[in-house]
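Asker: fold the following for me, if possible:
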Amino acid sequence: MEHVFKFEKILTIREKEKERALGEYNEAVKRFEEAAEKLYHFLKQKEDYEEMYKQKLKNGLPIQDIRHFRQFVMNLERTISHYQQLVIETREQMFLKQTKVAEANIEVKKYEKMKDKHIAAVLQAIQTMENHWMDEISIQQFVNRRN
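Answerer: Presented below is the predicted three-dimensional model:
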């Protein structure tokens, strides 16, 4: 006797949604990590370049080199600012995707719990039916022994 969970298709759809949300979350994490790594790279580059500039400044530096340094640092700061904004945006997207994964997971758990309760109810009904049949068989055997 086969019993079908009436929400099986919905459960399957919710599981697919959860997998899709998890994939989107993983992609958002990847984008965040890439942006954060690039930001770190540019911050490190600026720090290294400023340290090198300080060393050269101690030894004396032509005005043209100072102008090049200032221009380079200004461009680097614009790039850093861009990546800081990008890191903020990708972090927000990552948190948004994480929330969607959590919500999808809750939905799947609801349907899984309903399925578990359904299976438990079906098994209980089968057990009750089997017990009833066993009682009937016992009564029949008892009646047949008396005759």
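Asker: switch to C-alpha atoms for all contacts and neighbour counts from now on
Answerer: Noted.
Asker: what ranges does the protein have for its helices?
Answerer: Listed in chain order, the helices of the chain (DSSP state H) span 8-59, 63-146.
Asker: now the angle from the shortest one to helix 63-146?
Answerer: Counting by axes from the mean of the first three to the mean of the last three CA atoms, to 10 degrees, helix 8-59 points 160 degrees away from the direction of helix 63-146.
Asker: now for helix 8-59, which elements pack on it?
Answerer: Applying 3 or more CA pairs under 8 Å, 6 or more residues apart in numbering; DSSP states H and E, we find helix 8-59 packed against helix 63-146.
Asker: residue 37: how many residues sit nearby?
Answerer: Residue neighbour count, defined by other CA atoms under 10 Å, stands at 14 for residue 37.
Asker: and what of the one 5 residues further on?
Answerer: By other CA under 10 Å, 17 other residues sit near residue 42.
Asker: list the residues that contact it.
Answerer: 76, 79-80 (CA atoms under 8 Å, 6 or more residues apart in numbering).
Asker: follow-up on the earlier one: residue 1 is nearest to which of the helices of the chain?
Answerer: helix 63-146 (9.2 Å; CA to CA).
Asker: centre of the chain versus the closest one, how much separation?
Answerer: In terms of CA atoms, centre = their mean, to the nearest Å, the centre of helix 63-146 is set 8 Å apart from its chain centre.
Asker: the structure of the following sequence is requested for comparison with the preceding one:
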Amino acid sequence: MGYAFKFNKILSLKEREKDEAFSTYNDSVKKFEDVAQKLYELLKKKEDLELYQSTKLTNGLSVQEIRHHQQFIGNLEKTIEHQQKMVINARNRMSYFQEKLMEKNIEVKKYEKIREKDSIQFLEAVKSLEGKQMDDISIQLFVNRGS
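Answerer: Sure thing, here's the model as predicted:
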């Protein structure tokens, strides 16, 4: 008599859902890292440009060049602001998928715990049945010897 877990199909379905949630979470982490890296590069570019501009100002810079740099920095700040919003959205998305992954993980653990308890009950029932069979055999042997 072999053991068969009655919720095996459900457990495999939950494991597949967990794997999908893990994959989606990893994708969201990758997208977050990409967006954050782009923001970092924009901030670094702005910092370098401001440092370049301050260095040039000490040596002398025409009004036209100052305007050009200020306009460029203004456009860069708008791009940075937009990128910051994208980072926030990516972080929120990543957090959402992390929660979903944790929920799926908990569901799988519940079914694994049920399987573990069910397996223990099955083994105890088998031991009990074997014990009864051994008692029956002992009684039969005793009766046969007695006659």
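Asker: ok so, going back, so which of the contacts of residue 42 of the first structure is the most crowded?
Answerer: Counting neighbours by other CA under 10 Å, residue 80 leads those with 19 neighbours.
Asker: just give me the match in the second structure for that one.
Answerer: Alignment note (TM-score structural alignment): residue 80 of the first structure maps to residue 80 of the second structure.
Asker: coming back round to it: could the helices of the first structure go into JSON lines alongside distance to residue 1 of the first structure?
Answerer: As requested, the helices of the first structure are exported to JSON lines (distance: least, CA to CA, whole Å):
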{"stretch": "helix 8-59", "distance to residue 1 of the first structure": "17"}
{"stretch": "helix 63-146", "distance to residue 1 of the first structure": "9"}
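Asker: nearest to residue 2 of the first structure, of those?
Answerer: Minimum separation from residue 2 of the first structure across these (CA to CA) falls at helix 63-146, 9.7 Å.
Asker: stretch 135-145 of the second structure vs the first structure, average distance?
Answerer: Taken against the first structure, stretch 135-145 of the second structure registers an average deviation of 1.5 Å after superposition, with mean CA distance after the TM-score superposition for the first structure.
Asker: residues in contact with the match of residue 80 of the first structure?
Answerer: Residue 80 of the second structure touches 39, 42-43, counting by CA under 8 Å, 6+ apart.
Asker: again, but for residue 22 of the first structure
Answerer: Residue 22 of the first structure makes contacts with 97-98, 101, as judged by CA under 8 Å, 6+ apart.
Asker: and if you look at residue 3 of the first structure?
Answerer: residue 122.
Asker: residue 96 of the second structure - how many residues pack around it?
Answerer: Using other CA under 10 Å, residue 96 of the second structure is surrounded by 14 other residues.
Asker: that one -> the first structure?
Answerer: Correspondence of residue 96 of the second structure to the first structure, assessed by TM-score structural alignment: residue 96.
Asker: from residue 21 of the first structure, how far out is its match?
Answerer: Using CA to CA, to the nearest Å, we find residue 96 of the first structure at a distance of 10 Å from residue 21 of the first structure.
Asker: what of residue 138 of the first structure?
Answerer: The value you get for residue 138 of the first structure to residue 21 of the first structure, if CA to CA is used, is 56 Å.
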